[in-house]
Each structure stands twice: as structure tokens, then as C-alpha cells.
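Would you be able to build a 3D model of this:
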Amino acid sequence: MSTATDQQTREHAVVASVPDGLFIGGTWRPAASGATFGVEDPSVARELRTVADAGAEDARAAAGAAAAAQGAWAATAPRERSEILRRAFELLTDPRRREELALLMTLEMGKPLAEARGEVAYAAEFFRWFAEEAVRIEGGYQTSPDGRDRFVIMRHPVGPALLVTPWNFPLAMGTRKIGPAIAAGCTMIVKPAEQTPLTMLKLAEIMVEAGVPDGVLNVVTTSRPGEVVEPLLRGGAVRKLSFTGSTQVGRLLLEQSAQHVLRVSLELGGNAPFVVCEDADLDKAVDGAMAAKMRNIGEACTAANRLYVHERVAADFAEKLAARMGALTVGRGTEPGVDVGPLIDEAGRGKVTQLVADATARGAKVLTGGGHAPGEGYFYSPTVLTGVPADATMLHEEIFGPVAPILTFASDDEAVAAANDTPYGLVSYLFTENLDRAFRLAERLETGMVGLNKGVVSNPAAPFGGVKHSGLGREGGRVGIDEFLETRYLAMPLG
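Presented below is the predicted three-dimensional model:
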């Protein structure tokens, strides 16, 4: 049997191993309507398989299952919840499972296998982190100021949670939400993105193996998210929404959550500035730019979207970055040696194409790339642009692709003003070898996170989230579990 045939057999086997139904109340079932929708492999623009297409009736069934399980789950011992997460961590880090999940993500999302393996490891760490946090939920005891009363501060799970995950990190964005929900004692309904439901369905199967009780984790896949999400938010059973996605959709969900005053955490869009000062180590800055721009094919809310480089070093930086970007190999993520996979779909590639065309029409110069890459799927060449004018559309929208626009600045004040000139505030990147400048500029950058001489900021032990239009709340870190807990207190007189 040829190597190519072996690979095709592995691909078919891993796709066929995924349940194709909805997971509600501990049971796999078809959609009430019997509807299904197709999941595409973006590297070849062909359907991988079909899965159940949920509607409003299925949403209500999932909400009912989560609500019915909430009381018993909240009463479960923290150590028991911790052990479930620990077992899930161990299952995800098993080499066989890691390879299955990595291949599945590559097939339905497009990222190269090496990156997919990295995502499995990253995703598993959220389970390990929150396994440790589950047994450290703290309360308190204090005396009232007048000495007459005693206060007992308690933490309780918020209740059933709706978790809406994006397509670009189909495993890690799931574990980042499921981990703290389980640790806090919340039941949940997970609605994965329609482009990448297979990974979440496989994860649900793994969570059952780890010991999650019936009704605690429910998964509804759908090609009609509005028909599923709105009834859940307005139905009264759900008490918490955690959403990762676009700012436009986040605003709509925030409005829908207002009717029942839900606890809401939103991780929304970004427009990350990447600032390279004149004293920066250029090789370190280029390494950081490659990480910040090309992670996940540039399809990340944390991706460097605007690269501001001091005018004295801009030419050298651009030359080095273009050489690195131009040397990347574009292709199907399952093939050896591939650095850059396809974009998620034709609409995604179309947007990148339009943004580059707009910038070049306004005078930007293409140093490398600038167009579609060969292949059956939605490939786009890694691209570096210089001379990008301030009115170019790509400076005001998320590019979500392998395109790096370089601009220049002459002073620190100019760099900070340009970096902050956006309604978004998720992450910024700063490269300088001067410690005073590093702290001075980092404190002025209006983002929830700053990468100092570092191109990747995501870490399960750190509080991930943004300011301004980039969202509400934090995921990960010691505060990540707080999003799923309510604080109550008991007052009692003494003596």
C-alpha cells in the first residue's frame, strides 16, 4: 500500500470515528427535524462529512438537560470535578489521541499538522489548570465594622452556561470555556462553529470517557446559529454566556442576554498593533512578527494586524520579514514540510484578497506574495506590504490572513497614538531593548494584553481578554473561574 493511500485511509478513519449527532442529556441523537449540514475540507474545497443540524427544538432540549443536571452537578465535590478534568487532560495528551485530534483539526480547519499538535497540547493545559483551580475556590469570614455581625462569603456556580466557540481554534477555545465551567460546577451547552464542529463532537466523546455525568455537557451543532442561540439566551434556563467571535455578533448576543440579565463574557475582535522601536533587536522582532502574524495562518484575533516600525530600521525589518514570509511553504496541512495551510473558506480568502487590492490601489508596495497560492483549496500567499497608507481598509479591520502591512513612525508618542487609534483593544506587541521605554509604552497601550519582546501571549495560566470593543471578562488564569461563579454572603449576629 502506498504512503498516499495510507494517509487517505488514516484521514477517512479519523473522520468516520466522530459522532455525527447532537449530544444532549448524555445521548447522541439526530436533529429533531432530521436535518444535516456538510463540513468542508478547506484544502480541497470538498465535503468531509455531514453532521446533525440543530434547530430551536433541539436548543430547548439541550437547555432542559443542562437545567435538570445543574443541582446535582453543583453539589458534586470539588475534588471529583477536579479529577474529571485531570482525566480529560491525560486523555488529550495520550499520543494516539493527540494525533487523531490534530489530524481532525487539520482536515476541517486547514492548519498544518505541527500547529494542530501544538493546539492539542495548549488545549489540554486548560484542563490541567482548571483541575487545580477547582479545589481552590475560596470564600471568606469577616467581622462587620461595628463588631455585631459576622459575614460568611460563599462562591456558587452561576448555573447553566452557553458556550459559543469559534472555528479558528476548535479545540482550545472549547477547553478554555469547558474547563472553568466544570471546575466551578456549571452545566453547559456548547455551540461550536459550523465550519469546525467535528473537533468539538470528538471532545464530547472524550469528556464522557473522562467521567462527565449525563446532562453536564451538551453539544449542539448547527448551520443556523441564530435559530439555536437566541432561544437559549431568551429561554430562561441559561444563566451565563461565554462567546468568542466577532464584535458584531457579540453586540447582538449582549442585547439578547439583557432580557434575563445573564452573566456575559465576550472575547471579540482585535486589531493588534506590533511596535518595533529603533533600539529593538531586529532578529528578535522578526521572529516575534512571524509568531504574531503567522500563527494559525494569520486567522487569529491575536494576530499582528498593523506593524509599526521605527523609520530608521523599517527597511531592514521589512527586508528580513519578507525573506522569512516568502520562504514559507503553502499547501495542504497534512503534507510534510507545509508551513501555511488554506484559509477557512472562499469568503475568508475573498476578504483578504479585497483588503490587499484596496491597499495596493492606494499605493502600498508588495514585497512578497500578494495573491492566491496554487491549489484546489482556499490558499493565499504569505504577503508583506510596505507604504501602506493610513486610509487603507486593512488597518481598520481584522485581516484574518497571512498579510503583514508595515508602517513607519518617528517617535514613541507617534507610535502609541497610531497603535491606540482603533476601537479594539485585545493585544499589542512591543519590541525594545530599553527597560524604561518598555514599561513607559506598555502602560500607555490600550489593550488587555501586551507581548513585550514576545509574539505569543496566550497561556492557560494568564488572564486572556481585551478592553474597548474587544470584549468583556477574562479567560484563563486565576480569574478565569470567576466568570462562572457568583459571590453570596451570609450575615449573622453574634452575641
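
contacts, neighbours, all on C-alpha from now
Noted.

contacting residues around the helix or strand harbouring Leu430?
Using DSSP states H and E, the element containing Leu430 is strand 427-431. Residues outside strand 427-431 that contact it (CA atoms under 8 Å, 6 or more residues apart in numbering) are 270-277, 280-281, 285, 302, 304, 419, 438, 442, 445, 447-455, 466.

Which helix or strand lies directly C-terminal to it?
helix 435-444.

before we move on, back to that, how far does the strand holding Leu430 sit from its chain's centre?
Per CA atoms, centre = their mean, to the nearest Å, the displacement of strand 427-431 from the mean C-alpha position of its chain is 19 Å.

Please give the structure of this sequence too, so both can be compared:
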Amino acid sequence: MTVLHETMRPVLDGLDVPTDLLVAGERRASGSGRRIDVRDPATGEVLATVADADLDDARAAVGAAADAAAAWAATSPRHRAEILVRAFELMTERSEDLARLIALENGKALPDARSEVAYAAEFFRWYAEEGVRLRGQLGRSPSGANRMVVTYQPVGVSVLVTPWNFPAAMATRKIAPALAAGCTAVLKPATETPLTAYAVAALLEQAGMPPGVLNVVTTSTAGPVVEAMLSDPRTRMLSFTGSTEVGRRLLRVAADRVLKCGMELGGNAPFVVLDDADVDAAVDGAMVAKMRNGGQACTAANRFLVADAVHDVFVEGLVARMAEVTVGPGVDESTGCGPLINADAVRKVDELVRDAIDRGARAVLGGEPVDGPGCFYPPTVLVDVPRDARLLHEEVFGPVAPVVRVDDEEEALALANDSEFGLVSYLYTGDLARGLRLSERLESGMVGLNRGLVSDPAAPFGGTKQSGLGREGSTEGLLEFMEAHYVATSW
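As a prediction, this is how the structure comes out:
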């Protein structure tokens, strides 16, 4: 059974969005028969219900992936690439429908949703191209005693766990390299945004993906279900995007079976504006780094560290730009900032803002939850933020910009690196040599130098410290799903 909100009906009527589990190429209800409500965060109304998988469903999905593994690994890279290219074409053709679906179940503004769909589709095209380029190595050993033949083989059945904040892009960023490498997979999307994952899987089926190559399970008991899949001896890989706390728990489970793991975890991105920066450009970059998806991104700028010489001008510009942002339902064309994902997210953001203000910060814009229905929080700028405020040390995941005044680049770097996280940093300066020198000292896997956006399918995405293990995107993302196989031979 599927329950549709009237706002949802035009999207689901025009786009294949199944709501049951995908196992071995078949749509099936969960063994328990239970369903999960998917709600519009802008209104709280139910958009649809999806199947709620239990442990037996999870094992069946892994079994389906295992049954399909040998045949899929044996297909040529070119054949796999053709399916991925067709998936890219289908996503591009249905981009507006997908964007509206994302705006409904995730809440993000339509411009952000459209950008996400374009970004998500590019992973299919990139890995279609990258998969056929991967070659092995043939060489002579240093001693001259033998030849060395190195090839790359698929790691095997992979469990892919994705978050709600980028329901299309986080899915394709894992699915595309896994399939290009010759792996079969089970995707477990977030229960807040499962419809997009099911829609993407349906497009892959239309593109010619064989049954069992990608299986999709949704569940309200993520911990036990994912642990059951990881404990299954047929599973060989875990790729997870989510919080550091959950990532640590999954790593403990994976360690028992010595599973290969890729982890894209939390962030606490500093946004450094030096005294020689182009302030207008820095404000432009801040709007992208902070306000994309309403700040609900692991790459979102979390701490603005601004040189004293440009602090006031930067704050003035940022406040003016953020004040222009219209808050409303994501599907409304005039909306610039949609709702947060749920009421708990609103409470957390407000708690962090209240803590900062109680410690001496001042709200020069926003700072109070929006009255009325929906999970809205307004664009907020805080100044005079004390160093011990919680929002400088925790992910905010909302449209809140705390600004800290710094004296010089050394203080800015010290504060930027004062975090257990190291996903991405942003740095604005008018001196390229200075920027490159300081970028090397920023303790993060990625740096946006005079840019507020770093993500690209061709770039290695990932962090250092507590922000994760491995990389997604680029050639590195393909190799995450492969193992080097070495043959020593004499001839």
C-alpha cells in the first residue's frame, strides 16, 4: 500500500517510485508487513509509506547480491559502462521530476535539488568512463627473478549505507563505483528520504541492470539490519556515509569480520577569511558553503574565522545576503532555504544557538525558530562567539553562521585545526602563494581555496582524523571497491 499526499501525486504519477523492497530484481513487502511513513518536513504530512525490512529481508538482500556477484563480475567493463551511461541519460531526462521528489521528501529548495540531481547523475557518467580505463600492471621484479602481473578485481558484495541530506548524490556516489568495479550491492538509504533511492534504483533497472546487482532495503531498525548484513559471511565491503558516532559502531562490527570499509563521517568545516581576501568573493563563497541545503551538509561551513581587518565588512555583507533568503517549502520556486529534516533537528540547532548566546554571542540576524507548522529555522548570523561555545565544536547542520574575529593567520590556523574532525576547510585570500602555503597546513582532506564548493565526481572526496576512512569520487573511489591481485610468474 502506498499513501500519497496530493502535492506528491503529480511526481509519483510521472516517475517510477516503487515503495517496496528491491531484492533480486523483484519488489516485495517486508516479511513483517510493517511500513514506514515518509513525511514532508515542510508540513509534517505523510507523502508515502515504504516497506520496513527485518533481519530476514536483510539476509535475503545479501543473498541476492551474492547470487548475482559472479555473473556481474564476469561482465566486461564496457558492458557495465553502457548501463551506467544509460542510467546517466535517464537521470538527466527525468531530472526535474527527481528534483521535485527530493524537494518534497528532503525539504531542500528546488535550486539545490536540481543541482543535486545533476551532480548525482554525473557519478554514473564518470564511473562509466573510469571503469573502462582501469588497467593492471605488468613488470619485472627488481631482482629479475620473475615477472609480476597485477590486476584489479571486485571486492565482492558491498553494503552501502546513505544519509538523508543528499538522497540522490550519496546513493550514486556509492552505487556507480561499486557497479563499475564489478561488485553487487545492497543499498540501505535513510528512512527520512527513501523514495529518491527507490527512484534511482528503478532508473538503473530501466537502464538494463540485471536482477540482484543492486538491492534496496529500507528499515526503521537500521542498527540490527545493517549489523546482520555486515555479519553475513557473503558481505565483503561496507561503504557508509553518516555521523562519526554511528561510523565508529559500524567499524566495530566490521572489525569482527575484517571487512573492507569506506567511511565518510562528520565535519566541522572552518571558513577562514584573511586580511587580504576579496570580501565580496568571500561572502559569495560563504553563501554556498553555508546555505546549500540549508546548512545540512557535512561540508557546510561551520565556523567563520575572519581577520579583524575585514571582520565588520564581511559580517555586514553576510547578514545582507542571508537576510534576502526566503524560508519556505522546498517545492516553492521562491524558496531559498527549506525546512530542516525534522523537529529534532530544529531543537538541536536552537539548542546550539541558545548555548552560544548564553555564553555571550550576539545574534545579528535570526536566532529564533520559525513559528507555525513545519521544521523551519531562519538564516542566522552570530558574532562575538566565545571559543567555548558548543556550536564551534559540534556540527550545526543548519543555516547558522557563527563568526569569530581573529588577529592573524596563525590564530586562524590554530582555531581551524582545533577539531577532532578534518573533512573540509575553506580559505579566502588574495595571495595565491599564501593560500597554497596555508592550505597545506590545514588538517583536512579537502580545501576550498577561494571557493565555497569542493565536491566533484572527478575529485577524491574524504577527510582526515575523525571524518572518515578512504575516498569517494575520482579513481580512488573506484579502487575502494577493488582489490589488487598479484601473480608472480616466470617465463
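
hang on, the earlier thing: report the buried residues of the strand holding Leu430 of the first structure.
For strand 427-431 of the first structure, the neighbour count (16 or more other CA atoms under 10 Å) marks 427-431 as buried.

Can you report how many residues lie near Glu316 of the second structure?
12 (other CA atoms under 10 Å).

residue in the first structure matching it?
Aligned by TM-score structural alignment, Glu316 of the second structure pairs with Glu319 of the first structure.

mind putting the buried residues of strand 427-431 of the first structure in a markdown table, distance to Pro95 of the first structure included?
A markdown table is the format used below for the buried residues of strand 427-431 of the first structure (distance: CA to CA, whole Å):
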| residue | distance to Pro95 of the first structure |
| --- | --- |
| Val427 | 33 |
| Ser428 | 34 |
| Tyr429 | 34 |
| Leu430 | 36 |
| Phe431 | 36 |
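
mind listing the strands for the stretch 1-150 of the first structure?
22-24, 27-29, 36-41, 46-52, 140-143, 149-157 (DSSP state E, counting those that start in this stretch).

against the second structure, where does the helix or strand that the longest one is followed by fall?
To tie it back to what came earlier, the one meant is strand 149-157 of the first structure. Moving toward the C-terminus from strand 149-157 of the first structure, the next helix or strand (DSSP H and E) is strand 161-164. Mapped onto the second structure using TM-score structural alignment, strand 161-164 of the first structure spans residues 158-161.

Please identify the buried residues of that stretch?
Neighbour-count burial for stretch 158-161 of the second structure [16+ other CA under 10 Å]: 158-161.

can you put these in a markdown table and add distance to Pro224 of the second structure?
Output for those, formatted as a markdown table (distance: CA to CA, whole Å):
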| residue | distance to Pro224 of the second structure |
| --- | --- |
| Ser158 | 17 |
| Val159 | 14 |
| Leu160 | 15 |
| Val161 | 13 |
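
what's the most buried one of the strands of the stretch 1-150 of the first structure?
Of all the strands of the stretch 1-150 of the first structure, strand 22-24 has the most neighbours on average by mean count of other CA atoms under 10 Å, namely a mean of 25.

What does Gly174 of the first structure correspond to in the second structure?
Using TM-score structural alignment, Gly174 of the first structure lines up with Ala171 in the second structure.

Please identify the helix or strand for its match.
Per DSSP H and E: helix 169-181 holds Ala171 of the second structure.

what's downstream of that helix, the next helix or strand?
Counting by DSSP H and E, what follows helix 169-181 of the second structure is strand 185-188.

how much does that following strand stray from the first structure?
Strand 185-188 of the second structure, aligned to the first structure and superposed, deviates on average by 0.1 Å (mean CA distance after the TM-score superposition for the first structure).
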